[in-house]
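Asks: have a look at this prediction, sequence included:
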Amino acid sequence: MCCFPTRWGSSETPHDLVDAFKATLEEVIEGDLLLQSWISVPPRRRNKSRR
């Protein structure tokens, strides 16, 4: 925690970091699920249909 700017305040920093981290994690997880669902549909067929 010593690495982070002290201007945030020691009491606020952990909460802000945790909230930001959770939000980022949720976005990453949602992105992974979208990627997996898209990959489950054969992407090569999509590319061939475009060409």
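Replies: Ah, there it is. Bear in mind the structure is a predicted one, so any value in this text is a computation, not a measurement. Numbering: from 1, shown residues only.
Asks: when you work out contacts or count neighbours from here on, use the C-alpha atoms and nothing else.
Replies: Will do.
Asks: longest helix of the chain?
Replies: helix 12-40 (DSSP state H).
Asks: packing partners of it?
Replies: Helices and strands touching helix 12-40, by 3 or more CA pairs under 8 Å, 6 or more residues apart in numbering; DSSP states H and E: there are none.
Asks: presented hereafter is structure B, for comparison with structure A:
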Amino acid sequence: VIKDDHPVVAAVLDILRQHIEKLEKENCKLKERVLHVERQCGVRQWY
């Protein structure tokens, strides 16, 4: 039973890993956008 489940578990882990990578990329883009807006507004100049 465990051997039969193994490919399913691997597939789910792969999907989760891809989803996490996508979220990390989006997070980086959002951080860059926030920094850009703060620079334009002159907010948080200690960055």
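Replies: Looks like it arrived, so ask away. Since the structure is predicted, the reported quantities are computational estimates derived from the model, not experimental observations.
Asks: average offset of the longest helix of the first structure relative to the second structure?
Replies: Superposing on the second structure and averaging over aligned pairs (mean CA distance after the TM-score superposition for the first structure), helix 12-40 of the first structure comes out at 0.5 Å.
Asks: look up how far residue 34 of the second structure lies from the most centrally placed residue in the second structure.
Replies: When CA atoms, centre = their mean is applied to the second structure, the residue found nearest the centroid is residue 24 (1.8 Å). Using CA to CA, to the nearest Å, one obtains 15 Å as the distance from residue 24 of the second structure to residue 34 of the second structure.
Asks: swap in residue 10 of the second structure?
Replies: Counting by CA to CA - residue 10 of the second structure and residue 34 of the second structure are separated by 36 Å.
Asks: same question, residue 28 of the second structure
Replies: Here residue 28 of the second structure is placed at a distance of 10 Å from residue 34 of the second structure (CA to CA).
Asks: nothing else from me, thank you.
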